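1. Could you work out the structure for the sequence below:
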Amino acid sequence: MRRIKGQSITSPWLGILFLVLLFASGPEARAGVKIPSWLQELSSKPLPSFPPETEAVCLINNRSLTCRPDGTMIRSGRQAIKVLRPDGIDKARLLVRANTFNTKVRQMKGWVINSDDSTRSEDMKDVVTTSLSPDTLYWDVKLVALLLSEVMKDSLVGFEWEEEIKPISLEDDFFFQDYLPVLEANYSLNCPAGFEPSLLWINSRPVEPVQTITGAEKKISVAIKDIPAVKDEPLMPPSQAVSGHLLVRIKPAANLKFGRFFSSWRDIGLWYEELSGERRQPDKTIEAKVQELTSGIDNVRNRLERLAEFVQKEIRYVSIQIGLGGYQPHPAPGILANRYGDCKDKATLLAAMLKSAGFDSFYIIINIDPYSVSPAAPVSLFLFNHAILAIKLADSSLFENSEAVI
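-> Got it, this is the predicted structure:
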């Protein structure tokens, strides 16, 4: 199971993508360009003092989301980073977004102002698009990367971007804290007046929003200032587990063409059952395989272990995700025939085999990144990236004092 977390892309393969960009040939940056007024104004403002080891500082990190009456979302962003040390160059010069089955990147622009007043710019004509992902055979998500050239110590780098989304869930996740200090982060939401947004603060103290209603439109905005950098420590949890972020959930006045509002964890469970229920049904080939594997085994625990062992060892982990396939498993008979699948596919095949053998089972949707989800976490489709299976047992003592088989 794969997800793009509100387009906050923090993956192991991002470093590999950076190497690809460094060696990729592309158009040269344009010199002597017109710099937008907001970035020009920032270039003339004095910086507060920072510890000498600070590599770069984010001057602004802005996000805007417009939710239309049909549920379509327009999300845009603007950021500016000042490079203080040579080690901060690579942190400042790269912007990555993603085209997915329901998200289209419409615009990306970048500018550089150097200390000698030379300027550079790049835009959508200069982006590199790749489906690079080492652990996935095929994934229709395309990373869209803009890597600015001629960035150096004391450069000021600015980016703007915009994308259109036909969401599954009416929510947005704004990560305003990262490994660089941020002077100011701003979030704004525009939606129909009848919609009911809720703002949920994670790893951060709440900030009082400003709300206005003008005619048929509601606007909510928040400003967060002087955000410290996340301290990089050995063996620390992933950044999303400790970084401050704002989860925005939008409850519409009625059902929409795009997106839905999940009111509870049960709501998400029912939605996932809609996606997967028919796909975990056994057919004759599955029934025959179960009979072959369990023939002559009367002990319940041994039968369960035999089926689980088959899926663990004989079904290769191969991920193919097209469209909704990042969430929806393939049908169980096809997984058995092909002898491959990802986490949710393996769970789905095992569920079908267990059903054929007379056992009930249930998906458990989890997050494998340590400490990224807590019992107090708000209801969100963004919080999960893995699927496993729980088996309902008539006798819970079968696995006492031992590791459960999943």
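
2. contacts, neighbours, all on C-alpha from now
-> OK.

3. Looks to me like L19 is in a strand.
-> No - read with DSSP: H, G, I helix; E, B strand; the rest coil, L19 is helix and lies in no strand.

4. Which residues does stretch 88-97 contact?
-> With CA atoms under 8 Å, 6 or more residues apart in numbering as the test, stretch 88-97 has contacts from 7, 9, 55-56, 81-83, 105, 143-149, 151-153, 157, 159.

5. In that stretch, which residues are buried?
-> Of the residues in stretch 88-97, those buried by neighbour count under the rule 16 or more other CA atoms under 10 Å are G88, I89, K91, A92, R93, L94, L95, V96, R97.

6. now do stretch 115-130
-> T119, R120, S121, E122, D123, M124, D126, V127, V128, T129, T130.

7. List the ones among those that fall in helices.
-> Residues of those located in helices (DSSP state H): none.

8. Which members of those are the farthest-apart pair?
-> Within those, two members stand farthest from each other by CA to CA: T119 and T130, at 27.5 Å.

9. circling back: let me have the buried residues of stretch 115-130 in TSV, adding distance to R68 as columns.
-> Listed next are the buried residues of stretch 115-130 as TSV, based on distance: CA to CA, whole Å:
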residue	distance to R68
T119	37
R120	35
S121	31
E122	30
D123	26
M124	25
D126	30
V127	28
V128	30
T129	28
T130	30
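
10. picking that back up, report the buried members of the contacts of stretch 88-97.
-> Those of the contacts of stretch 88-97 that meet the buried threshold are 7, 55-56, 81-83, 105, 143-149, 151-153, 157, 159, by 16+ other CA under 10 Å.

11. What about the residues you listed, which are in strands?
-> Within those, residues falling in strands by DSSP state E are A56, I81, K82, V83, V105, L143, V144, A145, L146, L147, V157, F159.

12. Among those residues, which one lies nearest to K289?
-> Nearest to K289 among these, with distances taken as CA to CA, is L143, at 39.9 Å.

13. Give me the distance between the closest residue to that closest one other than its chain neighbours and M108.
-> In space, and not counting its chain neighbours, L143 is closest to A98: 4.4 Å by CA to CA, 6 or more residues apart in numbering. Computed as CA to CA, to the nearest Å, the A98 to M108 distance reads 11 Å.

14. To check against the first, give me the structure of this:
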Amino acid sequence: MIIKRILNTLFLLVTLFSFSQQNLYTSFSIPDNLKQNANAVVRDDATTIILQSSQSMLVTEKRIVTVLNKEGNDAVNAYMHYDDNVNVKTLEVLVYDNFGKVIKKIKEKDFRDVSAVDGGTLYSDSRVKYLEYTPIKYPYTIEFNSEYETNNTAFINSFFPVTEYFLSIENSSYTLSFPEELVIRKKEKNIEGYKISKDLTSTKIHYSIKNVSGIKPEDYSPNFSDIVPKVMFASKQFSLKGVNSEVENWNEFGTWMYHDLIKSTHDLSEGTIIKIQELVKNEPDNIAKAKKIYQYVQDKVRYISVQVGIGGWQPFNASEVDRLGYGDCKGLTNYTMALLNAVGIESNYSVVFAGDSQRS
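-> From the prediction side, this is the model:
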């Protein structure tokens, strides 16, 4: 009798779980408050990151999004950036109709695969695979499953549940697991006013958020990124394109970049050094000399981007830019710095981020 009751209880729990899961694939179960100001609703977004070591990271995501109208198509976000350091393990999409029935299965080979850089780049190993799907009718639901492994641990995905206007969140979670010997730093932004749960231990970080109604843009409102919650993470010990490092603060970051990536690239030939010294010898001061050198660089070289491996961060040698007559932002910056150094003018190599773009 007791065994029978246990079996009946287990059956009921399994049934309830299956029913609740099935409810995520139809718009009928979306709470009314989440449909307001929403073109799409994230039903569940679970990101799991396992830092296996400072040189290996496994990232898994399961994202279920119900798209209510055509303006919500962009909220699907079914894509994956990759390069030679990323091993794609899983990439697939299931499409459901409004009643929760699977109407299409899309495998990795069916994703569009294109370069992830613009026309100004001569060559790069950065690419992106993305879903190209035209719905037959609305609403519909997309389930996006992805998993990849990488030896780049310098950049850990953030917990960023609300990614755009007119997007509601039913449930979103983020879990970061790591060995106890790794030191993980985090920075929380704009989490006040949101019901965010978090659980922090010596080897795991977990955040979750539920029932966030869509945000409607307003005139003269702050930047979107300044009003939505975001938690950023970084490991003190990391690997970037095969270069290992340990960085505690910005000073150590700058020291690492200079000594490991930049210092060895200031290798102008003796002939170029003599030429540039001759060019500025009659200028009255360092400002005038710098202007002459900037004009020299502008007349001599042109911008062409080549970003492969650590080349996305490490500039070409100054001698190569001088010989070839071209380089990317890092290469041209570094070349100009080497020319200034050749005539005794101190300058500093700087890395600047604007939005999602890195510039040197």
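
15. before we move on, back to that, tell me how far the counterpart of the residue nearest to L143 of the first structure in the second structure lies from K62 of the second structure.
-> Under the alignment (TM-score structural alignment), A98 of the first structure pairs with H81 in the second structure. Using CA to CA, we find H81 of the second structure at a distance of 16 Å from K62 of the second structure.

16. Then T153 of the second structure?
-> Distance of T153 of the second structure to K62 of the second structure, given as CA to CA: 21 Å.

17. tell me the contacts of the most centrally placed residue in the second structure?
-> The residue lying closest to the centre of the second structure (CA atoms, centre = their mean) is N157, at 6.2 Å. Contact analysis of N157 of the second structure by CA under 8 Å, 6+ apart lists M232, F233.

18. Quick check: which element contains it?
-> Using DSSP states H and E, the secondary-structure element containing N157 of the second structure is strand 156-159.

19. got a list of what the counterpart of N98 of the second structure in the first structure touches?
-> With TM-score structural alignment as the criterion, N98 of the second structure lines up with S115 in the first structure. Taking CA under 8 Å, 6+ apart as the criterion, S115 of the first structure is in contact with D154, S155.

20. Could you count how many residues lie near the residue nearest to L143 of the first structure?
-> A98 of the first structure has 22 neighbouring residues, counting by other CA atoms under 10 Å.

21. close enough to count as contact, it and R106?
-> No - contact between A98 of the first structure and R106 fails when scored by CA atoms under 8 Å: they sit 10.6 Å apart.

22. now the helices: where do they sit in the stretch 1-150 of the first structure?
-> Along the stretch 1-150 of the first structure, the stretches classed as helices by DSSP state H, counting those that start in this stretch are 14-23, 37-43, 89-92.

23. which stretch among those helices comes nearest Y187 of the first structure?
-> Across those, closest to Y187 of the first structure is helix 37-43 (CA to CA), at 16.5 Å.

24. residues in contact with that closest one?
-> By CA under 8 Å, 6+ apart, the residues outside helix 37-43 of the first structure that reach it are L59, A80, I113, L156, G158.

25. Quickly name whichever of these is closest to L246 of the first structure.
-> L59 (18.7 Å).

26. Return the residue of the second structure aligned against the closest one.
-> Per TM-score structural alignment, L59 of the first structure is aligned with R43.

27. Next, the contact list for the closest residue to its match other than its chain neighbours, please.
-> Distances taken as CA to CA, 6+ apart place E170 nearest to R43 of the second structure, at 4.9 Å, with adjacent residues excluded. E170 of the second structure makes contact with L34, V41, V42, R43, D44, K210, N211, V212, according to CA under 8 Å, 6+ apart.

28. again, 10 Å this time
-> Counting by CA atoms under 10 Å, 6 or more residues apart in numbering, E170 of the second structure touches 24, 30-31, 34, 41-45, 65, 209-213.

29. Let me see the contact set for the residue of the first structure most remote from its centre.
-> Of all residues in the first structure, G296 has its C-alpha farthest from the mean position, at 46.1 Å, by CA atoms, centre = their mean. When contacts are counted by CA under 10 Å, 6+ apart, G296 of the first structure touches R303.

30. Specify the local secondary structure of whatever residue of the second structure lines up with it.
-> Matched to the second structure by TM-score structural alignment, G296 of the first structure sits across from N282. Here N282 of the second structure is recorded as coil under three-state DSSP.

31. how near is the aligned residue in the second structure for K125 of the first structure to S225 of the second structure?
-> Alignment note: K125 of the first structure maps to K109 in the second structure; criterion TM-score structural alignment. K109 of the second structure sits 34 Å away from S225 of the second structure, going by CA to CA.

32. which residues does K289 of the first structure contact?
-> Counting by CA under 10 Å, 6+ apart, K289 of the first structure makes contact with S295, L307, L336, M353, S356.

33. scratch that, S204 of the first structure is what I was asking about
-> Taking CA under 10 Å, 6+ apart, we find S204 of the first structure in contact with F176, Q177, I227, V242, S243, G244, H245, L246.

34. Give me the neighbour count for Q295 of the second structure.
-> Neighbour count of Q295 of the second structure, defined by other CA under 10 Å: 10.

35. Surely it is in a strand?
-> No - assessed with three-state DSSP, Q295 of the second structure is helix; it does not lie in a strand.

36. Please say which position in the first structure it maps to.
-> Match for Q295 of the second structure (TM-score structural alignment): E309.

37. Could you check how far its match is from S169 of the first structure?
-> Using CA to CA, E309 of the first structure is found at 35 Å from S169 of the first structure.

38. likewise L200 of the first structure?
-> In this view, L200 of the first structure and S169 of the first structure are 15 Å apart by CA to CA.

39. ditto for D298 of the first structure
-> 45 Å.

40. Equivalent analysis for E273 of the first structure, please.
-> Distance, E273 of the first structure to S169 of the first structure, using CA to CA: 16 Å.

41. now do M73 of the first structure
-> Distance from M73 of the first structure to S169 of the first structure, by CA to CA: 11 Å.

42. same question, E122 of the first structure
-> Note on E122 of the first structure: its distance to S169 of the first structure, by CA to CA, is 33 Å.
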